[in-house]
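**Student:** here's a sequence, model it:
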Amino acid sequence: MTAASAKLLIDSFERVREVVAEVLDGLTEEELGWRGADGRTNPIGWLVWHLTRVQDIQVAAVAELPEVWRAQGWQRAFALPYPAGASGYGHSGADVGRFTATAEQLAGYHGATHRQTVAYLAGLHERDYARVVDDAWDPPVTLGVRLVSTLSDDLQHAGQAALVRGALPRG
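**Tutor:** Sure thing, here's the model as predicted:
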């Protein structure tokens, strides 16, 4: 039986998936790459890719699974001009400006990452959340803390993507 905490996390990651689906719905590559009136805003496409990369990297690491990005061929499919392990952290404005993808690619990658996340979460027990997954911090980071911080990051970026979508020029 899935732990109550796992059910809550699954529901939370499902909410991220729903926002991503709504944000991407019907957008063109041009709209996905729009950088705001000032030309410096992080575009919807990059935000969705980044939040998905963060989730993929963090969950794969704690679950001891391969990243969906590499294992399922998404890195090749996107063919981005970034190093193989890039997630968007530390990207300059110029780096962000080089991002291109279709809504279908982004939805596909996010869906595959979501499925791996949910499958992992469904197998967790309450005792698992106290497991230390990163002792480079003081205090050491537990699985529960890592999952919540990943979810928090995803929700923030999904909200940013929704905000940018709302600001798209109407034509």
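**Student:** going forward, measure contacts between C-alpha atoms and count neighbours the same way
**Tutor:** Fine.
**Student:** so who does the residue nearest the centre of the chain touch?
**Tutor:** In the chain, the residue lying closest to the centroid (C-alpha atoms, centre = their mean) is Thr52, at 1.9 Å. Applying C-alpha atoms under 8 Å, 6 or more residues apart in numbering, we find Thr52 in contact with 109-110, 113, 154.
**Student:** so where do the helices sit in the chain?
**Tutor:** In the chain, the helices defined using DSSP state H lie at 4-24, 29-32, 44-63, 68-71, 74-78, 93-97, 103-122, 143-167.
**Student:** tally of neighbours for Ala63?
**Tutor:** 14 (other C-alpha atoms under 10 Å).
**Student:** tell me who's in contact with it.
**Tutor:** Tyr120.
**Student:** same check on Val133?
**Tutor:** Residues in contact with Val133 (C-alpha under 8 Å, 6+ apart) are 62, 140-143, 146.
**Student:** one more to put side by side:
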Amino acid sequence: MNSTELLADAFGRIQEVVHDAVDGLTAEELAFRVDEGANSVGWLIWHLTRVQDDHVAEVAGTEQAWTAQGWDARFDLPFPAGAIGYGDGPDDVAAVRVSSADLLTGYHDAVYENTVRHVRELTDDDLDRVVDKRWNPPVTLGVRLISVVSDDLQHAGQAAYLRGLLMRRR
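**Tutor:** A predicted model of the protein is given here:
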């Protein structure tokens, strides 16, 4: 297995957890928060997908699926189109009301397809390309992609945990 196959596999695992976390949840369950300061399943999955979409589109030099495929209009959230959830407070989290699990997985699947298409075209040498000079040391493409995988898996795991709490309440 080479590096890009490994990355594609990692993003596929995220996709599996995303689908499992939201499968069969109602709009109310997707918006459930254990308290006013907590995240919801809907916000967590929207956010992790927005981060992946934003970061991968940037390094690929493409438009995000969010705007290119009209997901921003379908979600109809009260945020600017470029919002990804970073730094959101409790009111912002509460504003992410998703009509269905299918909407979340549809957007995530579109981002996954874009991600895997880009990742499969990379070589090991590409992973050493500097993509962000604002850090010391500068961030390479490989580090950026692993950062996205790490962040997404953490949020997907949080969503899966919340799903477990919701299932106990049924």
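**Student:** about what we covered before: counterpart of the residue nearest to the centre of the first structure over in the second structure?
**Tutor:** Correspondence of Thr52 of the first structure to the second structure, assessed by TM-score structural alignment: Thr49.
**Student:** which position in the first structure pairs with Asp91 of the second structure?
**Tutor:** Alignment note (TM-score structural alignment): Asp91 of the second structure maps to Ala94 of the first structure.
**Student:** mapping the contacts of Thr52 of the first structure onto the second structure, which are still in contact?
**Tutor:** Here is what carries over to the second structure from the contacts of Thr52 of the first structure, by both residues aligned by TM-score structural alignment, their matches' C-alpha atoms under 8 Å: 109-110, 113, 154.
**Student:** of all these, which comes closest to Ala130 of the first structure?
**Tutor:** Nearest to Ala130 of the first structure among these, counting by C-alpha to C-alpha, is Asp154 at 21.8 Å.
**Student:** quick check: the aligned residue for that closest one in the second structure?
**Tutor:** Asp154 of the first structure maps onto Asp152 in the second structure, by TM-score structural alignment.
**Student:** now the residue nearest to that match when sequence neighbours are not counted: how far from His155 of the second structure?
**Tutor:** Among residues not flanking Asp152 of the second structure along the chain, Leu48 sits closest, at 5.2 Å (C-alpha to C-alpha, 6 or more residues apart in numbering). Using C-alpha to C-alpha, to the nearest Å, Leu48 of the second structure is found at 6 Å from His155 of the second structure.
**Student:** tell me, how many residues neighbour whatever residue of the second structure lines up with Leu106 of the first structure?
**Tutor:** When the second structure is aligned by TM-score structural alignment, Leu106 of the first structure is paired with Leu104. As a burial measure, Leu104 of the second structure scores 23 neighbours (other C-alpha under 10 Å).
**Student:** do the same with Val111 of the second structure
**Tutor:** 23.
**Student:** hmm, Thr62 and it touching each other?
**Tutor:** No. Counting by C-alpha atoms under 8 Å, Val111 of the second structure stays clear of Thr62, with 11.8 Å between them.
**Student:** and the match of Leu106 of the first structure, how far from Ile45 of the second structure?
**Tutor:** Distance from Leu104 of the second structure to Ile45 of the second structure, by C-alpha to C-alpha: 7 Å.
**Student:** same question for Ala10 of the second structure.
**Tutor:** Distance, Ala10 of the second structure to Ile45 of the second structure, by C-alpha to C-alpha: 16 Å.
**Student:** quick one, which of these two is more surrounded?
**Tutor:** Ile45 (28 against 16).
**Student:** for that one, what are its contacts?
**Tutor:** Taking C-alpha under 8 Å, 6+ apart as the test, what Ile45 of the second structure contacts is 18, 104, 155-156, 159.
**Student:** quick check: the farthest pair among those residues?
**Tutor:** Within the contacts of Ile45 of the second structure, two members stand farthest from each other by C-alpha to C-alpha: Leu104 and His155, at 14.0 Å.
**Student:** so which of the contacts of Val133 of the first structure comes closest to Ala119 of the first structure?
**Tutor:** Val62 (13.0 Å).
**Student:** the aligned partner of the closest one in the second structure: neighbour count?
**Tutor:** By TM-score structural alignment, Val62 of the first structure lines up with Val59 in the second structure. Around Val59 of the second structure there are 16 other residues, counting by other C-alpha under 10 Å.
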